[in-house]
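Peer 1: I would like the atomic coordinates for the input below:
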Amino acid sequence: MTKKTFEPAVFQSFSEKSDPSNVAPRLASLRAAMQKAGIDAVLIPRADAHRGESVPASEARLAYITGFTGSAGLAVVGRDKAGLFVDSRYTLQAPAQTDTTLVTVHETGQGGVNDDIRLYVGKGGKLTYDPWLHTPGEVRDVTQKLAGHAEVVPHANLVDAIWTDRPHAPVSSIEFLGHNRAGKSAADKIADLQKTLAADAADAVVLTLPESICWLLNMRGRDVPNTPFVLGFAIVPAAGLPTLYLDKAKITPELTRALDGIASVAEATSLGDALAGLGGKAVLVDPQTAPIAVADTLGKAGAKIIEKRDPVLGPKSIKNEVELSGMREAHRQDGVALAKFLHWFDQEAPKGHLTEIGIVTALESFRREDETCVDASFDTISGAGPNGAIVHYRVTTKTDRTLKAGEIMLVDSGAQYLSGTTDITRTLFTGSATAEQKDRYTRVLKGMIAISMARFPKGTSGAQIDVLARQFLWQDGVTYNHGTGHGVGHFLGVHEGPVGISSRYHTPLEAGNVLSNEPGYYKTGEYGIRIENLIVVREAEAYPGYLDFETITLAPIDVRLIDRSLLTAAETDWLNAFHAKVWAEIGPRVTGEVKDWLKAATAAI
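Peer 2: So this is what the prediction gives:
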């Protein structure tokens, strides 16, 4: 075969994003500013005002001070010591990225703190926070943990004050989806939202999540990596046009014309005055996502605050037929790239020369052959051997590992196509596997198939079906410490609420939801296994009042790692039917050796 060469330019960066040697001088600068301001401790969140999974470089305050670059975390910097609070996904990453002689890492819940926060604020001291970077719920939680010990008060952001080389805020191009991609006009979406506001007796809603604003206005941008967001705020009244608040540099005549008759546009600096102008009105605010500054400004103006979940999240998660059609097409495009990649991997992996970075580069190269692929939907998790056991592993030039023949390889990746968003994980065979590895792989597969085959009454939540994926691992006394599935957006965030499959998702599933289905198993220091498809919730044919799933991912599952004695006849039938669908959908789109490989990889077992 002709050897495939890969362009070095990829969406993903493999550079080290942190340098622990920066921690000491930056902590010193911050503490000097704290002393001048009469402050005893400062909260530094990973989140920005928009709560995104990805933040622009200008908002990466936690990484700037501590070096930690994970997607969730919170630091508390006191006068003489500092703590970094991370969840279980980052207990290995955080100590490796920060200076542990100056910063103590604590494991806690996602995005929160535990009672150890008292270690960093002296008795009777003052802990400050930026009110644009924390929600009311977060501030209440910290205040409760410090009750009777220290005072918690808002303050101007001291990190910004010392960050002399802070990058500029992002200003990217803005595009609008036509009806052929959105399936519903912005005017109709706004009208539906305004009916919801009327039902809640609300005069307006303040939207702070970019995915809600982008979906509502059929708008997309490139302000952050991996997700086509436009960062901004919006106020939607119960009657009349919404107002979109953006960085001045984003407001162009073209944008104003595109939104004519749909929304007004104003500079983000005027948002505070607009909130103050809602005095006497009933205003809906999401206490879990909106900055506390929004609620405080409204409260001071005399507005009645209605605390309720962002009313766009539910409708956004229920994809219409046009959006679902786009998602299916995105998975056909992705299926072609994955067939090429998996064929290439099978040829090269047994030779023992592939590196984790080389594998990411190859996969991105195959995806980029499709001109509608505009980004990765997240940094690819490319874990060879023991690195596959690190659930949120990110390969860098420093950690890059050569995949040895016979090791298990875990690749979790996704792409943003103009038609939709993908997310897929495959555990790959490189020439041998132990009986234990096959056992664990098969139990993970059985769990994934159990979710795929599930039928359940309307009103059922992801928390209720999560056990279906874990049962086969539990039978052997093992499990995995992450959710089984998350919501996926339509050319938006690869992780979106309010639905998912884990113990924390209690919102009922509805037809049109798109979810991941990704059980796993991880043996620290040895290997990791995960198998992931995306699934669509749909009405169960011939079973009124029930729902089931349609699998839309179209890439083979490696059968060489299966212990077939553990599969039931029904599970084998599901796997064969899935592979028959992959062959029918992707086979006509590939040629030559790739087509021959795909035919063999999807053959019935």
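Peer 1: CA atoms for contacts and neighbours, from now on please.
Peer 2: Noted.
Peer 1: which non-adjacent residue is nearest residue 109?
Peer 2: Nearest residue to residue 109 in three dimensions, chain neighbours excluded: residue 87, at 5.2 Å (C-alpha to C-alpha, 6 or more residues apart in numbering).
Peer 1: pretty sure that neighbour sits against residue 108.
Peer 2: Yes. Residue 87 is within contact range of residue 108, at 5.0 Å (criterion: C-alpha atoms under 8 Å).
Peer 1: list the contacts for the residue nearest to residue 109?
Peer 2: 72, 73, 107, 108, 109, 110, 111 (C-alpha atoms under 8 Å, 6 or more residues apart in numbering).
Peer 1: what's the most distant pair in those?
Peer 2: The two members of the contacts of residue 87 with the most space between them (C-alpha to C-alpha) are 72 and 107, at 11.7 Å.
Peer 1: overlap in contacts, the two.
Peer 2: What both residue 72 and residue 107 touch, as defined by C-alpha under 8 Å, 6+ apart, is the set 86, 87.
Peer 1: who's more crowded, those two?
Peer 2: residue 72 (21 against 18; other C-alpha atoms under 10 Å).
Peer 1: if any of the contacts of residue 87 are buried, put those into a PyMOL selection.
Peer 2: Buried residues among those (16 or more other C-alpha atoms under 10 Å), as a PyMOL selection:
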select buried, resi 72+73+107+108+110+111
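Peer 1: roughly how far apart are residue 366 and residue 114?
Peer 2: Distance from residue 366 to residue 114, counting by C-alpha to C-alpha, to the nearest Å: 44 Å.
Peer 1: ditto for residue 133
Peer 2: Using C-alpha to C-alpha, residue 133 is found at 19 Å from residue 114.
Peer 1: which helix runs longest in the protein?
Peer 2: The helix that spans the most residues within the chain, counting by DSSP state H, is helix 321-348.
Peer 1: so what does that one touch, helix or strand wise?
Peer 2: Contacts defined by 3 or more C-alpha pairs under 8 Å, 6 or more residues apart in numbering; DSSP states H and E place helix 321-348 against helix 179-182, helix 356-368, strand 420-421, helix 569-586, helix 592-601.
Peer 1: how many residues are close by the closest residue to residue 39 other than its chain neighbours?
Peer 2: Distance criterion C-alpha to C-alpha, 6+ apart; nearest residue to residue 39, sequence neighbours excluded, is residue 126 at 5.8 Å. Neighbours of residue 126 under the rule other C-alpha under 10 Å: 18.
Peer 1: on that earlier part again, so the residue nearest to residue 109 versus residue 169, what's the distance?
Peer 2: 28 Å.
Peer 1: could you do residue 49 as well?
Peer 2: For residue 49 relative to residue 169 (C-alpha to C-alpha), the value is 13 Å.
Peer 1: and these two? Which one has more around it.
Peer 2: residue 49 (24 against 14).
Peer 1: now do the same contact list for that one.
Peer 2: Contacts of residue 49 by C-alpha under 8 Å, 6+ apart are 132, 133, 134, 208, 290, 291.
Peer 1: can you confirm the third one is in a helix?
Peer 2: Same thing as residue 134. No. Under DSSP: H, G, I helix; E, B strand; the rest coil, residue 134 sits outside any helix and is assigned coil.
Peer 1: could you also give me the structure for this second sequence? I'd like to compare it with the first:
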Amino acid sequence: MFQSFDAPSGQADTGARIDALRALMARDGLDAVLVPRADAHQGEYVADSDARLRWLTGFSGSAGFAIVTADRAGVFIDGRYRVQVRAETDPAIFTPVHWPETGAADWLRAVLPQGGTVGFDPWLHSVAETEALSRKLHGSGITLTPVENPVDAIWTDRAAPPVGTARIHPQTLAGATPDERRALVAAELRAAGQGAAVLTLPDGISWLLNLRGSDIPRNPVVQSFAIIDDTGAVQLFADAGKFGPDVRAHLGNAVTLSPPESFATALGALAGPVRIDADSAPVAVEAALTAAGATVVRGRDPVALPKARKTPAELEGMRAAHRRDAVAMIRALAWIDAQPPGGFSEIDTVRALEGFRREAGAIDISFDTICGSGPNGAIVHYRVTEATDRTVQAGELLLLDSGGQYPDGTTDITRTLAIGDPPEAARDAYTRVLQGMIALSRLRFPKGLAGRDIEAVARAPLWQAGMDFDHGTGHGVGAALCVHEGPLRISRRSELPLEPGMIFSNEPGYYREGEWGIRIENLIAVEPATGPDGRDLLGFETLTLVPIDARLIEPGMLSRAEIAWLDAYHARVAAEIGPLVPAEARNWLAAATSPLGAAV
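Peer 2: Got it, this is the predicted structure:
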């Protein structure tokens, strides 16, 4: 299978590891050490060789960090992981810290009231992150000091960096050649008077060069750094073992390949002006440029927005991938409904869905499937293991959040299902979550608005009942790339204006710890829209085409417009996907897409 059901590394050795780290800190005069989840590329998903936070603490979530002092160790997690962190870390050693409510500076000021020295690896923290922390620590007597990574120094059985095979992403799917994409970036640099830009995000580099890789499970990127100059020439820093003769020929003469260890030396040879993105470039990158006397200019990664604005070919590839993925999902949902409650488990469900996705042409899953029944559904990023697997029982909810990687697109979908008669209290919450998802799907809005300007639309039905959820409403999604694509977000922290071609998730939710979780998620693409007065607006095209479980809906809570949207959505699913579904699922699909309005 793509997914395993092994338990995370666990707590067995964390005590000895923390003791070793503290001994090293004492030797080097460090009062605290930062241990991030991210790697040098600021990746959410990291190779085993970069999974320092998991190795040290046992916490396996995709976001968070730790701070270790001589007598305390805080693990900072957001609302998605507050249940999970307690299950995966030793409470005698680690204290969960609710973040961002409590930031690193707040915690450090409390545990180091007399001041102190905090060590951090300059390759694992961005310029903006480090400067923000320094500002918040001003006047505390606490200083940040770059150091050789102390976790690596005690990690004696650390895995080797990945050397996954790179492949060509066809122009027919990309909608542009690498030459055209390099020329686009070069023109932006020339217009800004900049001689080069440093690229540190592998998904951006892979997009720029029409490459896909296999270094990181679920994320088809080539782990690499790059420098692009104002002529469009690229220095690519990656292990040569990743590139076969066909890929080297594809890169052409304008792209030179160098080993990763030569990246820092190459930075020292640049004169500038050199653009870096302070939000993603490691501190070590800016330090190397500054030490060499180069003029450093901070600005957005020049690949980020072109990558986010999907080409017509990329959009069509995403639509095609979603049609095939819809067949796999519908087969899985029909399979679930055919099982007797108590007769199948979370792992059984994941295995069945993965099999259907493989038959639909998936080359990987886009993240480890979240399949949580009953109380496990309240763990926002739950990953079932042999140890946690539950039999799905009558009267429970089953939350199924999953996605596939296809040659032409990336999918991400969540459906919450009723197993038998659902809990009565869940109906109200489910309907409010659905209302929020529909409201965002139907939204028309002026150009220039950012994710933070529209997110409240999806939360308002929950807010009216004094309810909320502790994750963003939407994240960006790559085209046959990473399922989480920055800098796009629909959240209160996003200031990036939405533009046509950008793809987001639309996934409000609600969670009752120890009982159940609810989330409904479709992918949506920004498209032009027109108001009744001819005003140019933006709206959303829904890409995901899978029925939404109507058994959990309180129809009386929905407006006529909401029922009309749901019925039109289901009619579209039946029309577009119905002819593609195999015979064994057709009756299920017909029932699942029957109009709600007719029953109200």
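Peer 1: and the residue nearest to residue 109 of structure 1, what pairs with it in structure 2?
Peer 2: Applying TM-score structural alignment, one finds that residue 87 of structure 1 aligns to residue 78 in structure 2.
Peer 1: and residue 525 of structure 2, what pairs with it in structure 1?
Peer 2: Using TM-score structural alignment, the equivalent of residue 525 of structure 2 in structure 1 is residue 536.
Peer 1: kindly report the same for residue 265 of structure 2.
Peer 2: Residue 265 of structure 2 maps onto residue 273 of structure 1 when the alignment is built from TM-score structural alignment.
Peer 1: how far away is that match from residue 295 of structure 1?
Peer 2: For residue 273 of structure 1, the distance to residue 295 of structure 1 - C-alpha to C-alpha - is 13 Å.
Peer 1: neighbour count winner among these two?
Peer 2: More neighbours surround residue 295 than the other of residue 273 of structure 1 and residue 295, with 26 against 12 (other C-alpha under 10 Å).
Peer 1: show me the contacts for that one.
Peer 2: 136, 285, 305.
Peer 1: so which helix or strand takes in it?
Peer 2: Using DSSP states H and E, the element containing residue 295 of structure 1 is helix 292-301.
Peer 1: doesn't residue 490 make contact with residue 477 of structure 2?
Peer 2: No. If you go by C-alpha under 8 Å, residue 477 of structure 2 and residue 490 don't touch, sitting 11.6 Å apart.
Peer 1: centre-most residue in structure 2?
Peer 2: By C-alpha atoms, centre = their mean, the mean C-alpha position of structure 2 lies nearest to residue 484, the distance being 2.9 Å.
Peer 1: where's it relative to residue 111 of structure 2, distance?
Peer 2: Taking C-alpha to C-alpha, one finds residue 484 of structure 2 at 34 Å from residue 111 of structure 2.
Peer 1: then residue 309 of structure 2?
Peer 2: In this view, residue 309 of structure 2 and residue 111 of structure 2 are 45 Å apart by C-alpha to C-alpha.
Peer 1: these two: who's more crowded?
Peer 2: Higher neighbour count among residue 309 of structure 2 and residue 111: residue 309, with 19 against 15, using other C-alpha under 10 Å.
Peer 1: now do the same contact list for the more buried one.
Peer 2: With C-alpha under 8 Å, 6+ apart, residue 309 of structure 2 has these contacts: 499, 500, 501, 502.
Peer 1: what does residue 62 of structure 2 give?
Peer 2: Contacts of residue 62 of structure 2 by C-alpha under 8 Å, 6+ apart are 37, 44, 45.
Peer 1: residue 443 of structure 1 corresponds to which position in structure 2?
Peer 2: So residue 443 of structure 1 corresponds to residue 432, using TM-score structural alignment.
Peer 1: what helices and strands are in contact with the helix or strand in which its match is found?
Peer 2: If you go by DSSP H and E, residue 432 of structure 2 is part of helix 424-442. Secondary-structure packing of helix 424-442 of structure 2 (3+ C-alpha pairs under 8 Å, 6+ apart): helix 451-463, strand 503-506, strand 509-512, strand 516-519, strand 536-542, helix 560-577.
Peer 1: quick one: which of the ones you listed is nearest residue 258 of structure 2?
Peer 2: Closest approach to residue 258 of structure 2 among these is made by strand 503-506 (33.2 Å; C-alpha to C-alpha).
Peer 1: average offset of the closest one relative to structure 1?
Peer 2: In the superposition with structure 1, the average deviation recorded for strand 503-506 of structure 2 is 0.9 Å (mean C-alpha distance after the TM-score superposition for structure 1).
Peer 1: what's stretch 50-62 of structure 1 aligned against in structure 2?
Peer 2: Going by TM-score structural alignment, stretch 50-62 of structure 1 lines up with residues 41-53 of structure 2.
Peer 1: which residue ranges form the strands in the stretch 101-250 of structure 1?
Peer 2: Taking DSSP state E, counting those that start in this stretch to define them, one finds strands in the stretch 101-250 of structure 1 at 103-107, 126-129, 151-154, 175-176, 204-207, 219-220, 233-237, 243-246.
Peer 1: take these and write them to a markdown table, including distance to residue 22 of structure 1.
Peer 2: Below are these laid out as a markdown table (distance: least, C-alpha to C-alpha, whole Å):
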| stretch | distance to residue 22 of structure 1 |
| --- | --- |
| strand 103-107 | 12 |
| strand 126-129 | 22 |
| strand 151-154 | 27 |
| strand 175-176 | 38 |
| strand 204-207 | 36 |
| strand 219-220 | 35 |
| strand 233-237 | 33 |
| strand 243-246 | 33 |
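Peer 1: show me the one of those that comes nearest residue 23 of structure 1.
Peer 2: The nearest among those, by C-alpha to C-alpha, is strand 103-107 at 8.6 Å.
Peer 1: thinking again about what came up before, which of the contacts of residue 295 of structure 1 ranks first by neighbour count?
Peer 2: Greatest neighbour count in these, by other C-alpha under 10 Å, goes to residue 285: 26 neighbours.
Peer 1: correct me, but it touches residue 304?
Peer 2: No. With contact defined as C-alpha under 8 Å, residue 285 of structure 1 does not reach residue 304; the gap is 10.2 Å.
Peer 1: so what's the residue count around the closest residue to residue 455 of structure 1 other than its chain neighbours?
Peer 2: Closest residue in space to residue 455 of structure 1, ignoring its immediate chain neighbours: residue 548 at 4.6 Å, by C-alpha to C-alpha, 6+ apart. By the measure other C-alpha under 10 Å, the count of residues near residue 548 of structure 1 is 23.
Peer 1: again, but for the one 4 residues further on
Peer 2: Around residue 552 of structure 1 there are 23 other residues, counting by other C-alpha under 10 Å.
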